[in-house]
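Asks: return a 3D structure for these sequence lines:
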Amino acid sequence: MVGRALSADLLKIRKRGIWFLVILGSLGLIAMQALNFGLRYDYLVGNIYKGDEWGGLVGEIFSFVPIALVLGATLIASQIANVEHLNNSWKQLLALPISRTAVFTSKYLVGVIALTAACVLLFAGTIGLGLALGFSTEHIPYLKILKLSFLPFLGALPMLALQLYLSLTFKNQALPIMIGITAAIATMFSANYPDLLPLAWPFLAYYAKPAMPVAAGIILFIVIYLFGTGHFVRKDVD
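Replies: Have a look, this model is predicted:
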C-alpha cells in the first residue's frame, strides 16, 4: 500500500520543481566552490591547502552543507505538502482505498529520497570539481567525501521530519518556512552548540565521532514521524 502511494507521489512531484531544488542545492554548493577556488587558486592550493588539496576542498564545501541541508529540507517539505494543499485534494486523496498511515509515510519517503539524491549529486560533484581543479587522481579521499555527503544528512533528519510534519499539517506554509529559515541561519553557529542540540548534529556527524549524532538523528526522525502519523490519522482534513 505504501508502495502505491509512493509511486503516485513521485509522479505528482514531477512538475513541482522538487528535482530542480535537489539539483540546484547540490550543484550550487559545487559551483560556489568552483568560483572560490577559481578566483583564489594560487592562494588556496599553493598556500593554505598545499599537500592536502582534497581535504581543503572537502572542508570548504562542508562549511555550507548544514545550512544547505536545513534550507533544502524546508523547501522540499513545503513543495511536497503543496501538491495536496494547493489543489485542495486532501479529501479526495483520503477517500481512496488507502490508509492514512500509508499516505503520510509516502510523503516522508519522498522527502528522504529527494535529499538522498541531493547527497549523491554532492558526492559526484565534489569528485568532479576536484578533478577539474587538477587534484591528484591517486589520492581521492572517497571515504571523506562519503562522510561529507551523507553523515550530515543523517544528522539533519530530524529537521526534515519536523518540516514535513509542519508542512503537511498547516495549509499556510509561512510558519514552517519561517522556522526552517531561522534554523538554517542558526546552523551557522552549530560548532558552538551543546552536543545534545539537534541543530548541532549535522556538524557533529562529520567533525566528531559520528555514532551519537547519526544515531540520535535517525531515532528522533522516527519519533517525529510516529508522532506525526498519529496526529495525521486522527485529524480532520479540509
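Asks: all contacts plus neighbour counts: C-alpha atoms, from now on.
Replies: Noted.
Asks: for the lengthiest helix in the chain, packing partners?
Replies: Secondary structure of the chain per DSSP state H: the longest helix is helix 100-132. In this structure, helix 100-132 packs against helix 2-12, helix 18-39, helix 53-62, helix 65-85, helix 142-155, helix 157-169, helix 211-234, with contacts taken as 3 or more Cα pairs under 8 Å, 6 or more residues apart in numbering; DSSP states H and E.
Asks: recalculate using a threshold of 10 Å.
Replies: Applying 3 or more Cα pairs under 10 Å, 6 or more residues apart in numbering; DSSP states H and E, one finds that helix 100-132 contacts helix 2-12, helix 18-39, helix 53-62, helix 65-85, helix 90-94, helix 142-155, helix 157-169, helix 211-234.
Asks: helix/strand/coil for P194?
Replies: Of the three states, P194 takes coil under DSSP: H, G, I helix; E, B strand; the rest coil.
Asks: give me the secondary structure label for the closest residue to it other than its chain neighbours.
Replies: Using Cα to Cα, 6 or more residues apart in numbering and skipping the chain neighbours, the partner closest in space to P194 is A200 (7.1 Å). State at A200, reduced to three classes by three-state DSSP: helix.
Asks: so A200 sits right up against A191, yeah?
Replies: Yes. Assessed by Cα atoms under 10 Å, A200 is found in contact with A191 at 6.7 Å.
Asks: one more, please, to line up against the first structure:
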Amino acid sequence: MKTALEQFTAAFKGETIKAKGTAAYWLTYAGPFFIIGIYLLAYFFKGHDMLPAKTDPWIPMVTRVWASASMVFLPMYLILLASQLLNLEHKNSAWRITYTLPYSKHVVFWSKFAMLLLLNVSAVVLTMILTLGLGVTLSIIKPDLGFLVANIPWKVAAALMFKVLACTMGILSIYYYVSFEVKNQVKSIGVGIGLFIITIIVASWEYAYLIPTFYPMTSGSAYIETIAKHTSMFTLKEIVVVSSYFFVFMVVAWYRTCHKRAAA
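Replies: I've put the predicted structure just below:
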C-alpha cells in the first residue's frame, strides 16, 4: 500500500504529463513573452514619453508592466488555465477512470490543484524575470532611458511577485471549483469573463473589493502605491476577502470532488 506522499507524487507526475498535452503550457510560458514583447516595442519607440524625466526608470516601468499584466492577462490566464487542466476528464468522461487509479480521491484533488498552482507560480515568476530582462535590454539598446545607471529593484520585484500570487489564491480556488463542476469548457470560461467584466464596470464602487477578481486585477498597481505611501504590503480587507474566498471554495470543491463526484 503506497503512502499518501507516494500517491501524491505519482498522481502529480500524471497531471504533469496530461498538462503537456493542453494549451496550459502555452498559456503559461508564451503569454509572458507576448506581454513583454509589446512593452519592448513601446519603450523602444516611445520610451521618453512613457517614463518621467530625470527619475529612476525601473519602478515606473515595472509598475506599468505589472498593472497591465495583473489587470488583463492574469484573470483571463487563470480561468483558461483551470478550464484547460480539468477539461480532459470532462471531455473524455474520464472521471470514473480517474477514480479507479490507485490514489485516494483526496490525492486526485490536491494533485490537480498543485499542478494549477505550479503553473500559476511559473507564469508570475517568468513574467517578473522577463520584466527585469526588459529593463536590462533597454539599458543596452536605449541607454538614454536611464536603466543602465539605475539599480535593479530586486526587493520590489520579489515583494510584488509575492503580493500578486497571494492575491490570486481566492479567485484561483473559485475557478478550480467552477472548472470541476461545469463540464462545458465554454461555460466555465464564461464565468471568468463575466467576473472580469463586472470588475471593470464597478471598479470604482465602494464595495468592489468584495468581487473575487478585484484584488488579483489591482494587485500590481496596488503594491506600487504601498511603496509610495510606506504602508504594509497587505491591507486587512485583502487578507480577509482573499483568504475567505480561498477557504470556502477549496472546502466546497474538496467536498464535491471527494464525496459526490465519485458517483458522477
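Asks: what's the TM-score here?
Replies: TM-score for the superposed chains, counting by TM-score structural alignment, normalised by the length of structure 1: 0.88, backed by 236 aligned residues with a Cα RMSD of 2.2 Å.
Asks: now which residue in structure 2 aligns to the residue nearest to P194 of structure 1?
Replies: In structure 2, A200 of structure 1 lines up with F214, judged by TM-score structural alignment.
Asks: could the helices and strands packed on helix 100-132 of structure 1 be laid out in TSV, adding mean neighbour count and distance to L129 of structure 1?
Replies: As requested, those are exported to TSV (neighbours: other Cα atoms under 10 Å; distance: least, Cα to Cα, whole Å):
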stretch	mean neighbour count	distance to L129 of structure 1
helix 2-12	15	30
helix 18-39	18	7
helix 53-62	20	9
helix 65-85	24	16
helix 90-94	12	43
helix 142-155	21	12
helix 157-169	25	27
helix 211-234	17	27
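Asks: so which of the ones you listed is nearest G128 of structure 1?
Replies: helix 18-39 (9.1 Å; Cα to Cα).
Asks: and that closest one, which stretch of structure 2?
Replies: Using TM-score structural alignment, the partner range for helix 18-39 of structure 1 is residues 24-45.
Asks: how far apart are the matching stretch and its match in structure 1?
Replies: Its aligned residues in structure 1 lie a mean 1.6 Å from stretch 24-45 of structure 2 after superposition (mean Cα distance after the TM-score superposition for structure 1).
Asks: not counting sequence-adjacent ones, nearest residue to A11 of structure 2?
Replies: S111 (6.1 Å).
Asks: Y49 of structure 1 too?
Replies: Using Cα to Cα, 6+ apart, the nearest residue to Y49 of structure 1 is G56, at 5.5 Å.
Asks: one more: Y176 of structure 2?
Replies: Nearest non-adjacent residue to Y176 of structure 2, counting by Cα to Cα, 6+ apart: A82, 5.7 Å away.
Asks: what's near enough to touch the one you found?
Replies: 24, 112-113, 115-117, 119-120, 172-180, 185, 188-189 (Cα atoms under 10 Å, 6 or more residues apart in numbering).
Asks: so L196 of structure 1 makes contact with A215?
Replies: No. Between L196 of structure 1 and A215 there is no contact under Cα under 10 Å: 12.0 Å.
Asks: picking up where we left off before, and I185 of structure 1, which of the helices and strands packed on helix 100-132 of structure 1 is closest to it?
Replies: Closest among those, using Cα to Cα: helix 65-85, at 6.8 Å.
Asks: ok and that closest one relative to helix 2-12, angle-wise?
Replies: Interaxial angle, helix 65-85 of structure 1 versus helix 2-12 (axes from the mean of the first three to the mean of the last three Cα atoms, to 10 degrees): 90 degrees.
Asks: just to revisit the earlier point, give me the neighbour count for the residue nearest to P194 of structure 1.
Replies: Other residues within reach of A200 of structure 1 by the criterion other Cα atoms under 10 Å amount to 24.
Asks: show me what contacts it?
Replies: For A200 of structure 1, the contact set (Cα under 10 Å, 6+ apart) comprises 66, 152, 155-156, 186-194, 213.
Asks: and with 7 Å instead?
Replies: Neighbouring residues of A200 of structure 1 by Cα atoms under 7 Å, 6 or more residues apart in numbering: S190, A191, Y193.
Asks: need the contact list for the first one.
Replies: In this case it means S190 of structure 1. Taking Cα under 7 Å, 6+ apart, we find S190 of structure 1 in contact with L199, A200, F203.
Asks: tell me the SS of it?
Replies: Of the three states, S190 of structure 1 takes helix under three-state DSSP.
Asks: do you know how far it is from P202 of structure 1?
Replies: 8 Å (Cα to Cα, to the nearest Å).
Asks: what do we get in structure 1 for K260 of structure 2?
Replies: Residue pairing (TM-score structural alignment): K260 of structure 2 is matched to K235 of structure 1.
Asks: what about its match, distance to G228 of structure 1?
Replies: K235 of structure 1 is 10 Å from G228 of structure 1, by Cα to Cα.
Asks: could you identify the residue of structure 1 that aligns with F113 of structure 2?
Replies: By TM-score structural alignment, F113 of structure 2 lines up with Y108.
Asks: for the nearest residue to that match once chain neighbours are set aside, give its distance to V237 of structure 1.
Replies: Nearest residue to Y108 of structure 1, sequence neighbours excluded (Cα to Cα, 6+ apart): L164, at 6.8 Å. Going from L164 of structure 1 to V237 of structure 1 by Cα to Cα gives 16 Å.
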